[in-house]
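1. task: produce atomic coordinates for the following.
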Amino acid sequence: MAEDVVVGSRFVIPAAELSERFSRSSGPGGQGVNTTDSRVELSFDVARSAVIPESLRERIVARLAGRLVDGVITIAASEQRSQLQNRDAARLRLVDVLLKASAPPPAKRRPTKPSRGSKERRLAAKKRRSDVKRGRGGRFDD
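-> A predicted model of the protein is given here:
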């Protein structure tokens, strides 16, 4: 019943490495909410997973350090009234979190200097503003 989870083109998490727990969900659902275990907690051991390449694992563990407990990330889903829909939502959320955490860092910004034209425009604008203020005077001749 459990399926493998594909994380972009980076790696595939086999269903055997995922752990699911079900519990009663809070919120709307009438009497059914008290009897069905529709809330899903999906756990994945990021630190010890064999499917994540070593270079990516270091990056993911570093970026998710605040969310990991002993190297395990847990995603909870209880928005839907159906357990199956909550399982799908939890898996999608796990993929999203892992994709963002494994993304390469952004390219370094190359420092640039203002062009000659932009410097001249800035100075011309300052001069115009200065002339406006100087033209206001400020003293009254009696």
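
2. contacts and neighbour counts: CA atoms only from here.
-> Fine.

3. spell out the residue ranges of the helices in this protein.
-> Secondary structure of the chain by DSSP state H: the helices cover 54-63, 83-102, 116-135.

4. now the angle from the shortest one to helix 83-102?
-> Calculated by axes from the mean of the first three to the mean of the last three CA atoms, to 10 degrees, helix 54-63 forms an angle of 100 degrees with helix 83-102.

5. from L92, how far out is the most centrally placed residue in the chain?
-> Centroid check for the chain by CA atoms, centre = their mean gives K100 as the closest residue, at 5.5 Å. Distance of K100 to L92, computed by CA to CA, to the nearest Å: 12 Å.

6. run this one through as well so I can compare:
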Amino acid sequence: MISPEKQAALDARLATIGVEEDDLVEKFILGSGSGGQKINKTSSCVYLKHGPTGIEIKCQAHRSREMNRFLARQELCERLENIRREKAAELRDQIEKYRRQNRQRSRGSKRRSVADKRKLSQKKNLRRSPGRDD
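-> Coordinates of the predicted model:
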């Protein structure tokens, strides 16, 4: 049995993410696996689908349907939060990449670059065939 405090905390978590009960498609299906006659006769496995994102979850961790409903909703919260975290991290990475690409180079870096260019031009001048001017 789930305590009212845990249920209230889960409801609050769903609300902060923006998941409403109308967005969820919930079905109860026959479970499978070990557990004997109880599992084979009762529809305690919970299938949960979040309509806007298309995330599907099947939960059959316990024999209790109520506990499986609770755990399926928790799993949905975790997946949605992970998706949000990943999107935020991608945005931060893009911003950081843009900032690195557009920052000015340091004086030392500019000096080294110019010195390398001078060496290369001298090397190329030595490769030229002798002309009339020489």
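
7. give me the TM-score for this pair.
-> Once superposed, chain against chain, the TM-score is 0.53 (TM-score structural alignment, normalised by the length of structure 2); 85 aligned residues with a CA RMSD of 2.6 Å.

8. picking that back up, map the residue nearest to the centre of structure 1 onto structure 2.
-> Under the alignment (TM-score structural alignment), K100 of structure 1 maps onto N82 of structure 2.

9. and the helices of structure 1, which is most packed in?
-> When the helices of structure 1 are scored by mean count of other CA atoms under 10 Å, the highest mean neighbour count falls to helix 83-102 (a mean of 18).

10. tell me how far that one lies from the chain's centre.
-> 12 Å (CA atoms, centre = their mean, to the nearest Å).

11. packing partners for that helix?
-> strand 5-7, strand 39-45, helix 54-63, strand 72-77 (3 or more CA pairs under 8 Å, 6 or more residues apart in numbering; DSSP states H and E).

12. do you know which of the ones you listed lies nearest V132 of structure 1?
-> Closest of those to V132 of structure 1 is helix 54-63, at 53.0 Å (criterion: CA to CA).

13. in structure 2, what stretch matches the closest one?
-> Using TM-score structural alignment, helix 54-63 of structure 1 lines up with nothing in structure 2.

14. from the contact counts, what lies against that helix?
-> Using 3+ CA pairs under 8 Å, 6+ apart, helix 54-63 of structure 1 sits against helix 83-102.

15. so how far does the helix it packs on sit from its counterpart in structure 2?
-> For helix 83-102 of structure 1, the mean distance to aligned residues of structure 2 following superposition is 0.6 Å (mean CA distance after the TM-score superposition for structure 1).

16. tell me the angle of that helix relative to strand 39-45?
-> For helix 83-102 of structure 1 against strand 39-45, the angle by the same axes, to 10 degrees is 40 degrees.

17. contact partners of helix 83-102 of structure 1?
-> Identification of contacts with helix 83-102 of structure 1 by CA atoms under 8 Å, 6 or more residues apart in numbering yields 5-8, 37-42, 56-57, 59-60, 63-64, 75-80.

18. about what we covered before: distance to K119 of structure 1 added to the helices and strands packed on helix 83-102 of structure 1, as CSV?
-> Output for these, formatted as CSV (distance: least, CA to CA, whole Å):
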stretch, distance to K119 of structure 1
strand 5-7, 48
strand 39-45, 55
helix 54-63, 41
strand 72-77, 51
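
19. and of those, who's closest to E120 of structure 1?
-> Evaluated over those, closeness to E120 of structure 1 peaks at helix 54-63, with 44.3 Å, by CA to CA.

20. ok now that closest one, how far from the chain's centre?
-> From the chain centre to the centre of helix 54-63 of structure 1 is a distance of 15 Å (CA atoms, centre = their mean).
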